[in-house]
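1. this one's sequence-less:
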């Protein structure tokens, strides 16, 4: 009888864990290991950039591929110890601010349409200037925040470059907090 109760209890725990909702990026939940996440990106035509990944340091891997029909660079963030993925950054590059303006506005509208229950607020840089939007993404019930998407515009500081980039940062709240807890164990 004790074994039956133990098995039932274990099943209940497994079901509650599997029911946990996670942020998604390109339809892929921001959950699981970096190796599994990389395989799912590969299935979508995204390729690993080994050379740039060496400069990313522990907890980051860089990929190249298409995002909303444009060439993009992706940086997947994961906990270096557990290998658990918690975020993805996307960079879309443009030659100047004028050419980035319409895609930035279009992305905002696409995000608002995809996440109609999300709340948004202005994102500010370190100087306090508005540089984009932060979308807080609720779960299906609308009670809990499962993640956020930060959309920012960055103009190159280099006079010669003159380029501009749209950055999107997708973050899963549960896995980000788990990563922080793992890192804090060292303190």
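-> Now that the structure is in, tell me what you want to look at. On a predicted model such as this, the values are computed, not experimentally measured, just so you know.
2. drop to CA atoms for contacts and neighbour counts, all remaining ones
-> OK.
3. okay, how far is it across stretch 104-122, tip to tip?
-> The stretch stretch 104-122 measures 14 Å between its terminal residues, going by Cα to Cα, to the nearest Å.
4. same question, stretch 120-133
-> Using Cα to Cα, the two ends of stretch 120-133 sit 6 Å apart.
5. for stretch 60-75, how far is the first residue from the last?
-> Terminal-residue distance, stretch 60-75 (Cα to Cα): 6 Å.
6. Give me the buried positions along it.
-> 60, 61, 62, 63, 64, 65, 72, 73, 74, 75 (16 or more other Cα atoms under 10 Å).
7. Check it against this one:
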């Protein structure tokens, strides 16, 4: 990135430095520093899922995980920081870059629920509900396909056999549960989208 910036802008840098003096030079230096800062350290424009296991995932699954991972970051970093920034629990400056606290984020939400009313109270309750659903309740789901017995040669099996009918019964039940999970995920994602304008500190 640095090489790209210098190679594509070196003439502008030299000309601006020579022709316009110190003011333009300071602007170029600030722009250069910001490019380095936002591409190496403060990568606010890059979103990566921390909870999605490596491997291929369809776009809808990646979207779900990304949205809720961002909610987890909001609670465990931004709200947690609001809980400690004006107290003696505030970490020393080197640890601030890596500050993350589940407990402080939830404590801040509890405080916000007790101290506020109206839409702010509703938002705080919804953030807490969505956060706990994603981090506590959803991971406890049992995979419905774990109960489906694997059968070799399923495609060539007689459709009227007892073994095939039993497999299809288990597969249909697992599919119903899977659809129920998918619908629940969709409803929770819609709820998160509904409160997105309130997710700021």
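-> Cool, the structure landed. In this text the structure is predicted, and so the values were computed from the model without any measurement.
8. After superposition, what is the TM-score?
-> After superposition, the two chains reach a TM-score of 0.22 (TM-score structural alignment, normalised by the length of the first structure), with 84 aligned residues with a Cα RMSD of 6.5 Å.
9. Cross-reference the buried residues of stretch 60-75 of the first structure with the strands and report the matches.
-> The strands, defined by DSSP state E, take in 60, 61, 62, 63, 64, 65, 72, 73, 74, 75 from the buried residues of stretch 60-75 of the first structure.
10. wait, doesn't the fourth one sit right on residue 74?
-> Yes. With the criterion set as Cα atoms under 8 Å, residue 63 of the first structure and residue 74 qualify as a contacting pair; they are 5.0 Å apart.
11. ok, how many other residues are close to residue 17 of the second structure?
-> Neighbour count for residue 17 of the second structure, taken as other Cα atoms under 10 Å: 16.
12. mind checking how far it is from residue 82 of the second structure?
-> 42 Å.
13. do residue 190 of the second structure as well
-> 26 Å.
14. before we move on, back to that, check the buried residues of stretch 60-75 of the first structure against residue 107 of the first structure and report the nearest one.
-> Proximity of the buried residues of stretch 60-75 of the first structure to residue 107 of the first structure was ranked by Cα to Cα; the top entry is residue 72 with 13.8 Å.
15. Okay, helices next: where are they in the first structure?
-> 2-18, 34-43, 50-56, 97-114, 173-184 (DSSP state H).
16. tell me what the shortest one is packed against?
-> Under the contact definition 3 or more Cα pairs under 8 Å, 6 or more residues apart in numbering; DSSP states H and E, helix 50-56 of the first structure sits against strand 60-67.
17. again, only this time at 10 Å
-> strand 60-67, strand 70-78 (3 or more Cα pairs under 10 Å, 6 or more residues apart in numbering; DSSP states H and E).
18. Select, out of these, the one closest to residue 48 of the first structure.
-> From those, taking Cα to Cα, the stretch that ends up closest is strand 60-67, at 4.4 Å.
19. Output the longest helix belonging to the second structure.
-> helix 162-194.
20. got the buried residues for it?
-> Within helix 162-194 of the second structure, the residues scored as buried using 16+ other Cα under 10 Å are 164, 167, 170, 171, 173, 174, 177, 181, 185, 188, 189, 192.
21. Also stretch 6-14 of the second structure?
-> Applying 16+ other Cα under 10 Å to stretch 6-14 of the second structure flags residue 13 as buried.
22. Can you convert the helices of the first structure into JSON lines and add a column each for mean neighbour count and distance to residue 85 of the first structure?
-> Formatted as JSON lines, these follow (neighbours: other Cα atoms under 10 Å; distance: least, Cα to Cα, whole Å):
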{"stretch": "helix 2-18", "mean neighbour count": "10", "distance to residue 85 of the first structure": "16"}
{"stretch": "helix 34-43", "mean neighbour count": "16", "distance to residue 85 of the first structure": "6"}
{"stretch": "helix 50-56", "mean neighbour count": "13", "distance to residue 85 of the first structure": "15"}
{"stretch": "helix 97-114", "mean neighbour count": "14", "distance to residue 85 of the first structure": "22"}
{"stretch": "helix 173-184", "mean neighbour count": "16", "distance to residue 85 of the first structure": "7"}
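23. Nearest to residue 145 of the first structure among the ones you listed would be which one?
-> Judged by Cα to Cα, the one of the helices of the first structure that comes nearest to residue 145 of the first structure is helix 173-184, at 7.4 Å.
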